[in-house]
Structures are given as structure tokens and as C-alpha cells.
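>>> Give me a model of this one.
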Amino acid sequence: MIRLGTRRSALATAQATLVADQLRALGHEVELVPIVTTGDVNLAPMQQIGGTGVFVSALRDALMAHEIDIAVHSLKDLPTIPVEGLTVGAIPVREDPRDVLVARDGLTLGELQTGALVGTGSARRVAMLEALGLGLELTGIRGNVDTRIKLVTDGKLDAVVLARAGLSRLGRLDEVTETLDPIQVLPAPGQGALGIECRADDTDVLAALAPLEDPATRAAVTAERQMMATLEAGCSAPVGALAEVVEGEDGPELWLRGALGQDDGVRRLSANGPVDDPVALGIALANELLERE
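Predicted structure coming up:
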């Protein structure tokens, strides 16, 4: 029996169930174990409650205490600093990493009027939306997907910005009024990907997780997260990154786009490198972003 720890939210449960079903299809017995995290019970702004790690620390504690065997995280919520004794045993195929708009009356970003009230709890999204110069009024929000979308349907906000992957996993893509081009709003590092964490010495669980691994997704998110780590930025910082495996002149290569929010706007750069060295690519692009300050 593999005990899978998950947060109680609808999205976290959907993600955990997705992984559980994949493991069951491989012949494993899986039990879902609900865990309450700081980020679930404290709805203060992310920067006030610590940002990085508020959704994962309780799951990691349960892993270390042998109360669960694996934990499924949204990779964008997982701190880049490793924890001794734990490892990300598998990163499955990534969902669409882009952000989406859910707006009243089916409006797109360009159709929102100057002064339209748009909700997001992300410093990254705020920086990138402000850089577009659309004159939107941005306001901080927290809560699950239902809570955020209800702010629009109840008329309290004109729109909210969310991750497309979450709505896809919840079967709610029909509520999206626009999928935002990464040229406008670059996703968070690791957005759309899941990280399945386990104890580093649990060879049986590592073997069970191996078929779920997608090498291209791991290479991409490793570059993105290394860029963020090199910038010494937590997941609540105004950093965007998106890497993709593309076909180069000499075979597959990794293309990484990065963005860093600054007082004077958003700085964007891109770079490419070998698929088998995503760490070096992330470091190089982060250093270039820092040099352009």
C-alpha cells in the first residue's frame, strides 16, 4: 500500500487522484491521506506568511515521520532548496503552463476597460500585467479556485488571473475567457507540473514512481527552478520562467525564457542550451538577468 499525502483542497485532491490512478493502473494499491498545511488555514497574503513552502511543509513533515509514503505538490509551490532525506521521485508530463483570464461577460484582457478591477495573489502576475500598460486596477486575493472565480460571478471583480493547469485538472476550462500568451505574462517556474516527493531511501516507492517520470518535463522545470534559485527568489517573487525542449540544428535542445519584475518594469531574456544540463542554463540566464539590472 502506498500512502499518498494531499492537501484537502479540490485542486490538490484532483492532482493527487490523478497520480493515484496512474499508480493503480500500474498495479499498486494507493490510499489518499489528507493533510492540512499552513497555506490552507492562513489566508493572509503569501508574503506575510512566508511565501515559499507554506503549502508543502506539513506534507514533508508527514513524509519524514513515515505517516505517508509520497506527497504530490504543485511544483511551482515547492521550494528550490532540497530537504535532506527527501527527493522528487517523479515529475510527470506537464499540463499547459500558461496563465488564463476568467472575466465577466466573456471579456479578454484587451477588452477590459481602464480601471477594471483584476484579482491575483501573485507578485509575478502583478508585475507583468502592470508592464502591459493597460491601466488595470490590480488587487490581491487568496483562496481556492471556487473562491476566486466567485469574486467575478458575484460582481466584486471584473476578472481574475489563474493557472490554466489547475482549471484543466478541475474540468473547468469552459470558464476561461482568454489563455494568456507567455509573451504577455510568463508563467511561474514549474507552473503546470507536478512533483511527487518521497523519502530518498525508499527504493520500493522510487521504483513504483519511475514509470511516471517525463524526462522532458524534468529538464524544463529544472532549468526554470534553477533560474529562480540563482536569483535567490522565492515562489512569491516577481519571477517568470518557461523552458521547452525544442529541435535544434544538432538535435534536441532546451530553450529558456526568463523574466524578472523590477521597479522600472519587467526585464525579459532568453537562452538555449543542452537538454542534459538544465542547471547550467538556469544559472546562466539568471546571471544575465542580474547583470542587466
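
>>> okay, CA-based contacts and neighbour counts for the rest of this
Fine.

>>> Where do the helices of the stretch 151-293 of the chain begin and end?
Shown for the stretch 151-293 of the chain, the helices assigned by DSSP state H, counting those that start in this stretch span residues 164-169, 203-209, 215-230, 278-291.

>>> Generate CSV for those, with mean neighbour count as supplementary columns.
Putting those into CSV (neighbours: other C-alpha atoms under 10 Å) gives the following:
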stretch, mean neighbour count
helix 164-169, 20
helix 203-209, 16
helix 215-230, 24
helix 278-291, 20
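
>>> Please name whichever of those is nearest to Gly51.
Closest approach to Gly51 among the helices of the stretch 151-293 of the chain (C-alpha to C-alpha): helix 215-230, 13.9 Å.

>>> circling back: mind putting the helices of the stretch 151-293 of the chain in CSV, distance to Ala90 included?
Listed next are the helices of the stretch 151-293 of the chain as CSV, based on distance: least, C-alpha to C-alpha, whole Å:
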stretch, distance to Ala90
helix 164-169, 18
helix 203-209, 6
helix 215-230, 8
helix 278-291, 17
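
>>> Tell me which of those helices lies nearest to Ala20.
So among these, helix 203-209 is nearest, using C-alpha to C-alpha, at 10.6 Å.

>>> What are the contacting residues of that closest one?
Contact with helix 203-209 is made by 2, 23, 28, 69-70, 89-90, 198, 200, as judged by C-alpha atoms under 8 Å, 6 or more residues apart in numbering.

>>> To compare with the earlier structure, here is another sequence to fold:
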Amino acid sequence: MNAVIRVGTRGSALAMAQTTAIATRIGSAAKAEIEIVPVTTHGDTSRESLASIGGTGVFASALRESLLADECDLIVHSLKDLPTGDYAGLRLAATPKRADARDTLCARDGHTLETLPEGARVGTGSPRRIAQLRARRPDLDIVDIRGNIDSRLARVSDDFAADDPQRLDAVLLAAAGLGRLGKLEHVTEYLDLYEWPTAPGQGSLAIEVRAGALDRGLSTALEAVNHGATAATTLAERLVLAGLEAGCSAPVGATASIDNELFFLTATVYSLDGMRSITSSHAASPESHSAAHLAEAARDVAERVVAELLGNGAAELAAVKGTP
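The predicted structure is shown next:
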């Protein structure tokens, strides 16, 4: 076992916080020292909207190239930012237990989505969230924003005068990110997953390694941090994206869960203007909670959900390419 495990991550405050937490667990399980290796990605440096820079892979490619170049031993991603296709020379080695997958509203004066005044300025950089906002509150002024959590929250603070064009009345942010940074006090509303589905894999982390055999100590450590239910439910959600041939910035929400021996998956595809949506829900009964049986159930429900979505016109509704 190497004396030091080098862990690659984006350099943002959120990425560093979530990576440090999981890397500490890996180091403890492997009985090794940890070195955090920050990597700057295109998504970190570009100020353009996610849709205009392609969305898919903008936060992942530089990390993956760093791993292939042997500049680190493993890399930690936010799973929702990870493209669904295989990447030559790498493999997904572990999916730690998921944090809160919900979106939140962080608004002035304790407002919720229902109580925000007409014309309120709400910031988000996600095409899915934009579509959902337009569907729920077409009277709002939606502002396409980028930046880290602190810079987004700052625009809802009193740092900006009432007539400053940078001032916002609310922002939409992931509960998981706020929780990992200790900023949940800014939340004025948690949005229910089944009314407001979030990005496939939201709230989850993914650990990638180079393909091939791992040192036994590191392999054992990754097995220790992997969470079977999270691996299976996020697999189902991501298979929806893969089946629709949609990028991780497409207006698609998906939620999978395991309850009372049933594996549930619901997915919704939105038109970009939020005026139309198509939803499909299916369930399966896995033979057991073994990794193999849960993965089989995930593939089963995802295949049926994708077929129904495409059969009902999802390819014409949004930027997805799949065919029924």
C-alpha cells in the first residue's frame, strides 16, 4: 500500500469540503496518509452558462486527465456532473452514501416559491431548474447565473442595493452542497423530490480510479465507503440520462428509491420553456438487496421509464436524442 493516497478534486470550496470528508474516511480505512490534489476544470474558469459550454463533462474532463496522467490515485466527482458514458482507462470504484438530494430555495424575507412576489428575480444556472421555475411560476424573472455557493447567496443579501442589477430575490441551490458547507440556515424552503425531481445523481459523490487492479488496501477502503442503495438508485437515475442520450445539463429530473422491498424510479423530461413535461414512473421487486440484484432492478426500471418517456414524445420535447 502506498504511504500516501493522492485524491484529485476540483478546487472550489464545496468540492474541497466534500472531497476532504470522504478522503479522510478512505485514508482511515486504508491506514494511509491522504494528499488532496486540486485540479482546475473548464467549468470552474468559464463564466458562460452551462448550456452554452456544453454542460456534459465540463467539470470532469480535467480531473480524469489528471488521473490518467498519474497525478493522483483517485478522483472525487459530484455524481450529477459526471457524464454517463464510459471513459477509456477509468472506472467508477465507489459511490458513498447519498446526502439530501433535494433542491432548496434561499430567498429574502423567508419567502417560499408560492409567496415570492410577482416579478421576483430568481437565480439559477440549471436548464432543469429554469424549466421547473417557469412551469411553477411563469411570472418570475429568472436570471441565468454561475458562480460558487457563496457568490450566489451574496446576491440575495443586503450587499446589493435595491436597484443593483446583480441583486436577486432568491436562488435555487442543492441541499447537499449547502449542508456540506454548513450553510443550511439560508434555506427558506426545501422542494419535495416527487413534485420537484432533481438531477440524476444529485447529492451523491463518485470515486473514479484507473482501470485495472488496485492495491488491496485501497480496494478494501473503497469497498468500505461504497453504499449499495446509493449505487443502485443513482445507477437507475443515470441510466435514464443515458437512455435518453441527454447530457447532465438537460432539463431532466429523476428520483429513485428503495422502500418496502420495491425499487421505484420516477423521471420527468421538461420542455426548455417549462410549459410541457412528460413523466414516467415504474417499480421493480429485486430478489434481494445484493449489489447484483439491485443493479438488475435499476436497469429494469430505467429501461421501462426511458421507453415510456420516448414513446410519449420526450425526444421532441427537449434536447434528448434517444429513439423509442
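
>>> And the TM-score between these chains?
The TM-score (TM-score structural alignment, normalised by the length of structure 1) is 0.95; 289 aligned residues with a C-alpha RMSD of 1.3 Å.

>>> Out of the helices of the stretch 151-293 of structure 1, which gets nearest to Leu260 of structure 1?
Of all these, helix 278-291 comes closest under C-alpha to C-alpha, at 7.3 Å.

>>> From Thr108 of structure 1, how far out is Gln191 of structure 1?
22 Å (C-alpha to C-alpha, to the nearest Å).

>>> who has more neighbours, these two?
Neighbours per residue, other C-alpha atoms under 10 Å: of Gln191 of structure 1 and Thr108, the larger number sits with Gln191, 26 against 18.

>>> Alignment lookup: the more buried one to structure 2.
With TM-score structural alignment defining the correspondence, Gln191 of structure 1 maps onto Gln202 in structure 2.

>>> what's stretch 36-54 of structure 1 aligned against in structure 2?
Under the criterion TM-score structural alignment, stretch 36-54 of structure 1 matches residues 40-58.

>>> got the contact list for that stretch?
10-12, 59-63, 81-83, 125-127, 144-147, 247-249.

>>> by how many degrees do whichever strand in structure 1 runs longest and helix 278-291 diverge?
If you go by DSSP state E, structure 1 has its longest strand at strand 251-262. Between strand 251-262 of structure 1 and helix 278-291, the angle comes out at 30 degrees (axes from the mean of the first three to the mean of the last three C-alpha atoms, to 10 degrees).

>>> Which strands or helices does strand 251-262 of structure 1 pack on?
Packing partners of strand 251-262 of structure 1 (3 or more C-alpha pairs under 8 Å, 6 or more residues apart in numbering; DSSP states H and E): helix 123-131, helix 215-230, strand 239-248, strand 265-274, helix 278-291.

>>> hmm, try it at 7 Å
Applying 3 or more C-alpha pairs under 7 Å, 6 or more residues apart in numbering; DSSP states H and E, one finds that strand 251-262 of structure 1 contacts strand 239-248, strand 265-274.

>>> deepest of the ones you listed, which one?
strand 239-248 (a mean of 21; mean count of other C-alpha atoms under 10 Å).

>>> just how off-centre is that one within its chain?
15 Å (C-alpha atoms, centre = their mean, to the nearest Å).

>>> looking at the alignment, what does Ile2 of structure 1 pair up with in structure 2?
In structure 2, Ile2 of structure 1 lands on Ile5 (TM-score structural alignment).

>>> That match: how many residues sit nearby?
21.

>>> The one 4 residues further on now?
The local packing count at Thr9 of structure 2 equals 30, with neighbours defined by other C-alpha under 10 Å.

>>> give the contact list for Val185 of structure 1.
By C-alpha atoms under 7 Å, 6 or more residues apart in numbering, Val185 of structure 1 lies in contact with 125, 128-129.

>>> nearest to Arg104 of structure 1, of those?
Leu129 (17.8 Å).

>>> Leaving out sequence neighbours, find the closest residue to the closest one.
Counting by C-alpha to C-alpha, 6 or more residues apart in numbering, Leu129 of structure 1 lies nearest to Val185, which is 7.0 Å off, once chain neighbours are set aside.

>>> the inter-axis angle of the longest strand of structure 1 versus helix 215-230?
30 degrees.

>>> what does strand 251-262 of structure 1 contact?
Contacts of strand 251-262 of structure 1 (C-alpha under 7 Å, 6+ apart): 124, 127, 238-247, 266-275.

>>> ok now it, how far from the chain's centre?
For strand 251-262 of structure 1, the distance to the chain centre is 16 Å (C-alpha atoms, centre = their mean).

>>> helix or strand for Ala51 of structure 2, which one?
When elements are assigned from DSSP states H and E, Ala51 of structure 2 belongs to no helix and no strand.

>>> For stretch 87-107 of structure 1, what is the distance to the chain centroid?
That offset, for stretch 87-107 of structure 1, works out to 8 Å (C-alpha atoms, centre = their mean).
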